[in-house]
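1. Prediction below, plus the sequence it came from.
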Amino acid sequence: MPEVPHYEHAAETTMQLDWVDLPVIDIAVAETEGREALALTVRKAMTDFGFFSVVNHGLTPEHTSRMFDIADVPFSQVDEVTKREYAADIKGTGSYEGYKLREYWHISGGVRDQIEHYNINRDITKREHPPALRPYLSEIEAFARFNHEKVLYTLLRLFARGMELPEDALVDLHKFDSQSETSVRFMKYYPRDETAEETTRSVWLKGHTESDIGTVTILWSQPVAALQILGRDDRWIWVRYVPNGLVINAGDALEFLSGGLYKATIHRVVQPPEDQRAKTRLGMFYFCFADDNVKLAPLLASPVLQRGGVKRRFADEDAPTMEEWRKGLTRSYGRSKLVKVGEKSRHEQEMVAGIVVRHFN
């Protein structure tokens, strides 16, 4: 394998934070007779939190470390001029494929984001990539297939079992070779100055579900604490680092398909604790989308939905396709003028494809 510069993560924080006690799922159990019980555990995690951690996924710590090294290449080994050459036409195409450069999104009070990310469709041939990244494309392609076939498909089968549907009911909507925006995303957060922190109340990415447009987000856990979820008691609580683990959450499309059973949980990214504040935060994701032509209406054949009822965000006949939903959200996210809801409300909203989309600050 070609050599790659090593990215050194910050040490874990020693600060006492209000950590959420997320369920930890041993995904290897899905290949045993314990998968029925595991499906119920996953269903409870998704209905209680919308988030859970995964261990024993099958990638070694050494392999994960190398992938993080590769994840830093599009940021540390590519100059600014080349980054602009490979920037995504987000507004024009409704796609993040390529670079999302810093200061593209508005956070609040005139402060723009300090986040770069580079998206690579799991079909790595869809577009050209910066020269510095090309030696690693075969590894990125293998990483995408691992996420898709070993992690995503296992989770989708568990989700389907939790809805008492045929095991491949959701897998069949996420074919690896179909037209879809499912992508590997490398993402780097850079420290901000104190003025920006004060203006935004230390929020780096507003509370949202809608940047998770798809069905499932697979986050490869890294040690810089910054991710928070909104608890049922309306408090923001921190998501803990899991060495060589994954953090899984439902996206909007899965909430739609599951009739509200698997609810997309509001989450945000904030300034890290003091002992990690000067460090960059490198993220590695697999953002999963249903096939572009899938209509995001509830899977009403589910006995669980038939017994418990369906929570709809729109009439079934008005359900957007996956392509319509992702393009609408991608084009507007962080760019549209938001409307504040009430004088004392903590959230703003916009309309996308006839659906109310909320942003929490």
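-> That came through, no problem.

2. going forward, measure contacts between C-alpha atoms and count neighbours the same way
-> Noted.

3. For residue 167, see how far away the residue positioned nearest the centre of the chain is.
-> Central residue of the chain (C-alpha atoms, centre = their mean): residue 217, 3.8 Å from the mean position. Residue 217 sits 20 Å away from residue 167 when distances are taken as C-alpha to C-alpha, to the nearest Å.

4. Strands of the stretch 251-361 of the chain, start to end?
-> For the stretch 251-361 of the chain, the strands defined by DSSP state E, counting those that start in this stretch occupy 267-270, 281-288, 339-340, 347-352, 355-360.

5. Same list, these, but as JSON lines with distance to residue 118 and mean neighbour count please.
-> As requested, the strands of the stretch 251-361 of the chain are exported to JSON lines (distance: least, C-alpha to C-alpha, whole Å; neighbours: other C-alpha atoms under 10 Å):
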{"stretch": "strand 267-270", "distance to residue 118": "18", "mean neighbour count": "22"}
{"stretch": "strand 281-288", "distance to residue 118": "10", "mean neighbour count": "24"}
{"stretch": "strand 339-340", "distance to residue 118": "29", "mean neighbour count": "14"}
{"stretch": "strand 347-352", "distance to residue 118": "24", "mean neighbour count": "16"}
{"stretch": "strand 355-360", "distance to residue 118": "23", "mean neighbour count": "17"}
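
6. right, so of the ones you listed, which gets closest to residue 136?
-> strand 281-288 (14.9 Å; C-alpha to C-alpha).

7. and that closest one, what does it pack onto?
-> helix 61-76, strand 183-189, strand 216-220 (3 or more C-alpha pairs under 8 Å, 6 or more residues apart in numbering; DSSP states H and E).

8. let's bring in a second one:
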Amino acid sequence: MTNPSSNPPFPPNLPLAPLTTISHSKLLSNDSIESSKLLSACKNQGFFHLDLRTTPQGATLLSQSSQLYNLAQSLFALPLETKQQFALQKGVSLFGYKPAGTVKTTDPSHRPDSTEFFNIGKDDLFFPTSPDTLATKYPSEITPSLPLLKSFTSNCHVLAMELLTLLAQELQLSSDTIFTDLNKFDQTSGDHIRLTHTIHTPNDNKLGLPSHTDFGTITILFNWQGGLQIESTTAPNQWEWVKPLPGHAIINLGDAMKIFTNGLLKSAKHRVVPLPDNQEKAMERYSVVYFVRPNDNVMMKAVDKFENDEIRVRVAGKFEPVLGGEGNSSSTGEVLTAGEWMVQRAVQLGN
């Protein structure tokens, strides 16, 4: 198996997204400056680098993500006909295999993507609906890695809850658990691990993943190669590269947090493009992602002091009131539950 640290270096002189780097150890030490940086990053960029190198929890996640990198290589090396046996059903199940070639409605040119992935559900790992749930949804090759998958899932969830608690504190909400109560581990949700594999063919017109926003609460990304771009906060429709940093996770908020805070916190548009320069010679890109999504019974609406605010969007660097929501209501105007909303968004986005 390829060691993820053996990838070619990220090329210089590319326009980089100005992401804040935040220390996990300082957050755990209740460093007020670091917590303030966290809130600022979530309000302005919606993305940040999280340095995990100096905490035992962070070191464990870094080690586990590298092991899952190797698992991804094994899974995606399976024959396509084998992987297709576990294909997720759009509008029915969010979990299983998605082949490359999906067209997202968010891409105006309707270009097929070049990324395949396996979504492995938190509930399937910890609270399966039947004894054969795992066997019917996922290849048997994941069986030896079940302890790893379960430990990584629970560790990522703990990390996400730490961040949500700090955000609630920084926002001076009525309770530190306002956000964590919407994302409880032991309740049914769309939380999942995603193992991704992108193959770039020279001179084709495909994107790894077309532009989109995530539609959960928090995304935790472990990525060793280039390819991720974020829409510029100062120049719409311009894209800036995210340089992977050794020992760091890339964290971003999803649309759920934008809804819960009525637009105060940012869910940034991003995409995956062909690997830059010398990294493109590797041709293949792997990443390990954990998505935290609200519990299925949560109502997708603003919470606490944001409930009576006008919905806001950023215009010319400032928040301005607008009419309408984030697709969080049905055709009759009823607010959707998170479970209903996740299915609706997955159908819209093509996965």
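-> Everything's here; your move. As the structure is a prediction and not an experimental result, all values here were calculated from the model.

9. And the TM-score between them?
-> After superposition, the two chains reach a TM-score (TM-score structural alignment, normalised by the length of the second structure) of 0.83; 316 aligned residues with a C-alpha RMSD of 2.4 Å.

10. Between the helices and strands packed on strand 281-288 of the first structure, which one is closest to residue 128 of the first structure.
-> Comparing these under C-alpha to C-alpha, the one sitting nearest is helix 61-76, at 13.0 Å.

11. How about that closest one, which residues are buried there?
-> With burial defined by 16 or more other C-alpha atoms under 10 Å, the residues of helix 61-76 of the first structure counted as buried are 64, 65, 66, 67, 68, 69, 70, 71, 72, 73, 74, 75.

12. And the fourth one, how far from residue 284 of the first structure?
-> According to C-alpha to C-alpha, residue 67 of the first structure stands 8 Å off from residue 284 of the first structure.

13. and if you look at the first one?
-> Using C-alpha to C-alpha, one obtains 10 Å as the distance from residue 64 of the first structure to residue 284 of the first structure.

14. just checking, residue 58 of the first structure is part of a strand?
-> No - using DSSP: H, G, I helix; E, B strand; the rest coil, the assignment for residue 58 of the first structure is coil, not a strand.

15. Run a quick neighbour tally on it.
-> Burial of residue 58 of the first structure is recorded as 12 neighbouring residues (other C-alpha atoms under 10 Å).

16. Tell me which residue of the second structure lines up with it.
-> Using TM-score structural alignment to pair residues, one finds that residue 58 of the first structure aligns to residue 58 in the second structure.

17. Its match and residue 65 touch, don't they?
-> No - contact criterion C-alpha atoms under 8 Å: residue 58 of the second structure and residue 65 do not qualify, at 10.5 Å.

18. can you give me the helices in the stretch 251-351 of the second structure?
-> Secondary structure of the stretch 251-351 of the second structure, counting by DSSP state H, counting those that start in this stretch: helices at 255-260, 338-349.

19. which of those helices is buried the deepest?
-> Across these, the average number of neighbours (mean count of other C-alpha atoms under 10 Å) peaks for helix 255-260, which reaches a mean of 26.

20. which residue numbers in the first structure go with that one?
-> The alignment of helix 255-260 of the second structure onto the first structure (TM-score structural alignment) covers residues 252-257.

21. Distance-wise, check residue 134 of the first structure relative to residue 120 of the first structure.
-> 12 Å.

22. With neighbour numbers in mind, choose between those two.
-> The neighbour comparison of residue 134 of the first structure against residue 120 (other C-alpha under 10 Å) goes to residue 120, with 27 against 12.

23. Secondary structure element for that one, which one?
-> Following DSSP states H and E, the helix or strand that holds residue 120 of the first structure is strand 115-121.

24. contacting residues for residue 216 of the first structure?
-> 152, 248, 249, 250, 251, 254, 287, 288, 289 (C-alpha atoms under 8 Å, 6 or more residues apart in numbering).

25. Pick out the most distant pair among the residues you listed.
-> Every pair of these checked by C-alpha to C-alpha; the farthest is 248 and 289, at 14.0 Å.

26. These two: who's more crowded?
-> Neighbour comparison, residue 248 of the first structure and residue 289: the larger count goes to residue 289, with 27 against 22 (by other C-alpha under 10 Å).

27. so who does residue 50 of the first structure touch?
-> Residue 50 of the first structure is in contact with 249, 250, 262, 263, 264, 265, counting by C-alpha under 8 Å, 6+ apart.

28. The third one - how many residues pack around it?
-> By the criterion of other C-alpha under 10 Å, residue 262 of the first structure has 29 neighbours.

29. ok now do it, which residues does it touch?
-> Residue 262 of the first structure sits next to 43, 46, 47, 50, 250, 254, 255 when contact means C-alpha under 8 Å, 6+ apart.

30. please redo it, this time with the cut-off set to 6 Å
-> 46, 47, 255 (C-alpha atoms under 6 Å, 6 or more residues apart in numbering).

31. how about those residues in a markdown table, adding distance to residue 163 of the first structure?
-> Rendered in a markdown table, the data for the contacts of residue 262 of the first structure read as follows (distance: C-alpha to C-alpha, whole Å):
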| residue | distance to residue 163 of the first structure |
| --- | --- |
| 46 | 12 |
| 47 | 12 |
| 255 | 12 |
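
32. where's residue 38 of the first structure, which helix or strand?
-> Residue 38 of the first structure is part of helix 35-48, with elements assigned from DSSP H and E.

33. contact partners of that helix?
-> The contact list for helix 35-48 of the first structure, computed with C-alpha under 6 Å, 6+ apart, reads 29, 158, 162, 262.

34. could you redo the last one with a cut-off of 7 Å?
-> Applying C-alpha atoms under 7 Å, 6 or more residues apart in numbering, the contact partners of helix 35-48 of the first structure are 23, 29, 30, 51, 52, 158, 159, 161, 162, 261, 262, 263.

35. Now the buried members of those residues.
-> 23, 30, 51, 52, 158, 159, 161, 162, 261, 262, 263.

36. In helices, which of the residues you listed fall?
-> With DSSP state H as the criterion, helices contain 158, 159, 161, 162 from among those.

37. Tell me where the stretch 101-250 of the second structure has strands.
-> Listed from the start of the chain, the stretch 101-250 of the second structure has strands (DSSP E, counting those that start in this stretch) covering 115-121, 192-199, 209-212, 218-223, 228-231, 239-241, 248-253.
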